[in-house]
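Q: I would like the atomic coordinates for the input below:
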Amino acid sequence: MFIQPKPQNAITIAVSSRALFNMDREQDIYEQQGMEDYLKYQIQHEIEPFAPGPAFPFIKAVEAVNTRLRELYPDSEELFDVVLMTSNHAHVGLRLINSINHYQLFIERFCMTGGNSLIGYLKAYHANLYLSADSLKVREAIEEGIAAATVFSPGKITEVPETQLRVAFDGDAVLFSDESERIYKAHGLDKFFEHEKAHENKPLDHGPLKGFLEALGKLQQKFYAKGQRLDCPIRTYLVTARSAASSGTRALKTLRSWGLETDEALFLAGAPKGPMLEKIRPHIFFDDQMFHVEGAAELGTVAAHVPYGIAQKVQSKTARDVKKDMPAKQLE
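A: I've put the predicted structure just below:
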């Protein structure tokens, strides 16, 4: 039996039940027939495990990293700690437990709020990341300063590595603030390039997921310290629409000023991100623009929308408009 790390020492990932498992059938019952029929169905089927949801491969890869960390540092509590954070009713708990045991997931912490807000619990658990299928709950978390993203199921199944966690990040309004993106939206590409050239030695402010990249970097350093840089089970990627020569310098210098790095940096100069992500095969990709999230998902990447920054005001489609997302009346 593994020892559960203390929340203040761990990298805590809070995941909703509908991000971890596919609960589309159950959600339909809730929406069409109401709460009582929904709970009755869950109880009648509680020995049947849910099918995996979009965040499932990511959580499995996180647990594979923990296995490696425990081998190298048996007494360390600097591990990933996964918390199931759901607004579901406690009656659904048995089916969730049975599903977790069926897939041999190591998730011991549950928080089932019965429809109440999760924000206070996310803060109490010191959540480093919150993944949900509910865009409204994610927006609430972002507004409270919690790193969060709405996870979408990919359009096709893509095999991802089981022994190396791969996480891809957009730059502006994800790792970085939306400062530069505001210049681009307001004044166009030429002014954006001028602004970035003039400010290339001034680090950008941090975005909502900077802290999660930092947490991943700390775990990577533990492997490097054991001579395992080339066999590290965590790999990170910067996948940005920025151009390398025209605006890439500031992005890289910003990461350096924070003492951070990504293993790979891809500057796509406005080209679609989906095809490149299809080659990377990350467990999850974070972006602030639904255009890129949708493009990645169509080609098989589990993409997560970070509702932060100027793009949320100008893009024509938000996470709530996407077919895969659920309406306001939903359980998580």
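
Q: use CA for all of it now, contacts and neighbours both
A: Noted.

Q: For D28, which three-state class applies?
A: helix (DSSP: H, G, I helix; E, B strand; the rest coil).

Q: gap between it and Y38?
A: D28 sits at a distance of 9 Å from Y38 (criterion: C-alpha to C-alpha, to the nearest Å).

Q: These two: which has the busier surroundings?
A: Y38 (19 against 14; other C-alpha atoms under 10 Å).

Q: Now that one: closest residue in space that isn't a chain neighbour?
A: Nearest residue to Y38, sequence neighbours excluded (C-alpha to C-alpha, 6 or more residues apart in numbering): Y30, at 5.0 Å.

Q: and for comparison, fold this next one:
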Amino acid sequence: MSRVGYDNSPRLLNVAVTSRALFDLEESHAIYERDGIEAYRAFQFAHEDDVLAPGIAFPVVRKLLALNDSAPDVAPRVEVILLSRNSADTGLRIFNSIQHYGLDIVRATFTSGEPTWPYAAPFGTDLFLSANP
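A: Model prediction:
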């Protein structure tokens, strides 16, 4: 028996993850808190080629993206979108780390210090992963 109006077709799962959840940014965040934005920028530029260590949400993101391995290229099951309070220029280290780990993350928003959560709904986010309580 089928329900009228029920759509059983596969749907893309949209997951938003903050940069601090995806990668361990505690050292650079401490510099920002202690010394301010200019010191933070200088630190990020000086270390833009240093790969970031995985953060608390990294294993979950990697497993979610692995669901696409058995999906057709034209119909992935999961999309992960990066939401970051970094600026686009200081975010280069984050994208270098994404490439290093082979994560299929191609969409991102860099808010230059503004909150990231307001961007979750416009991206159609089903799950929002953050390191903040």
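
Q: Fetch the TM-score of the aligned pair.
A: Overlay of the two chains. TM-score (TM-score structural alignment, normalised by the length of structure 2): 0.86; 123 aligned residues with a C-alpha RMSD of 1.4 Å.

Q: circling back: now check structure 2 for the residue matching the residue nearest to Y38 of structure 1.
A: Alignment note: Y30 of structure 1 maps to Y32 in structure 2; criterion TM-score structural alignment.

Q: same check, this time on P57 of structure 1
A: P57 of structure 1 maps onto P59 in structure 2, by TM-score structural alignment.

Q: go on, H126 of structure 1?
A: In structure 2, H126 of structure 1 lands on G124 (TM-score structural alignment).

Q: now do R68 of structure 1
A: Matched by TM-score structural alignment, R68 of structure 1 corresponds to S70 in structure 2.

Q: now do E48 of structure 1
A: Per TM-score structural alignment, E48 of structure 1 is aligned with D50.

Q: all strands of structure 2, in order?
A: Ranges of strands within structure 2 are 13-18, 78-84, 107-110, 127-129, based on DSSP state E.

Q: any chance of the ones you listed in CSV, with distance to I98 of structure 2 too?
A: Formatted as CSV, these follow (distance: least, C-alpha to C-alpha, whole Å):
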stretch, distance to I98 of structure 2
strand 13-18, 12
strand 78-84, 10
strand 107-110, 11
strand 127-129, 16
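
Q: Name the residues of stretch 134-153 of structure 1 that are buried.
A: 134-142, 146-153 (16 or more other C-alpha atoms under 10 Å).

Q: Neighbours of Q33 of structure 1, how many?
A: Neighbour tally, Q33 of structure 1, other C-alpha under 10 Å: 11.

Q: let me redo that: E194 of structure 1
A: Other residues close to E194 of structure 1 by other C-alpha under 10 Å number 14.

Q: and it, what helix or strand is that in?
A: Using DSSP states H and E, E194 of structure 1 sits in helix 189-198.

Q: Where does that helix end up in structure 2?
A: Going by TM-score structural alignment: helix 189-198 of structure 1 matches no residues.

Q: Excluding sequence neighbours, find me the nearest residue to E26 of structure 2.
A: Nearest non-adjacent residue to E26 of structure 2 (C-alpha to C-alpha, 6+ apart): R20, at 7.8 Å.

Q: To which residue of structure 1 is that neighbour aligned?
A: Per TM-score structural alignment, the equivalent position to R20 of structure 2 in structure 1 is R18.

Q: excluding its backbone neighbours, what's nearest the most centrally placed residue in structure 2?
A: The geometric centre of structure 2, computed from its C-alpha atoms, lies nearest to L82 (C-alpha atoms, centre = their mean), at 2.7 Å. In this structure, L82 of structure 2 finds its nearest non-sequential neighbour in A108, 4.5 Å apart by C-alpha to C-alpha, 6+ apart.

Q: try N22 of structure 1
A: G53 (4.4 Å).

Q: Enumerate every residue touching the one you found.
A: By C-alpha atoms under 8 Å, 6 or more residues apart in numbering, the residues touching G53 of structure 1 are 18-23, 153.

Q: ok, which pair from these is furthest apart?
A: M23 and S153 (12.0 Å; C-alpha to C-alpha).

Q: Quick check: the gap between the match of Y30 of structure 1 and A42 of structure 2.
A: 10 Å.

Q: Counting neighbours, go ahead and name the busier of these two.
A: With neighbours defined as other C-alpha under 10 Å, Y32 of structure 2 and A42 compare such that Y32 has more, 16 against 12.

Q: Correct me if wrong: the more buried one contacts Y40.
A: Yes: judged on C-alpha atoms under 8 Å, Y32 of structure 2 makes contact with Y40 at a distance of 4.9 Å.

Q: Where in structure 1 does stretch 78-86 of structure 2 fall?
A: Stretch 78-86 of structure 2 covers residues 80-88 of structure 1 once aligned (TM-score structural alignment).
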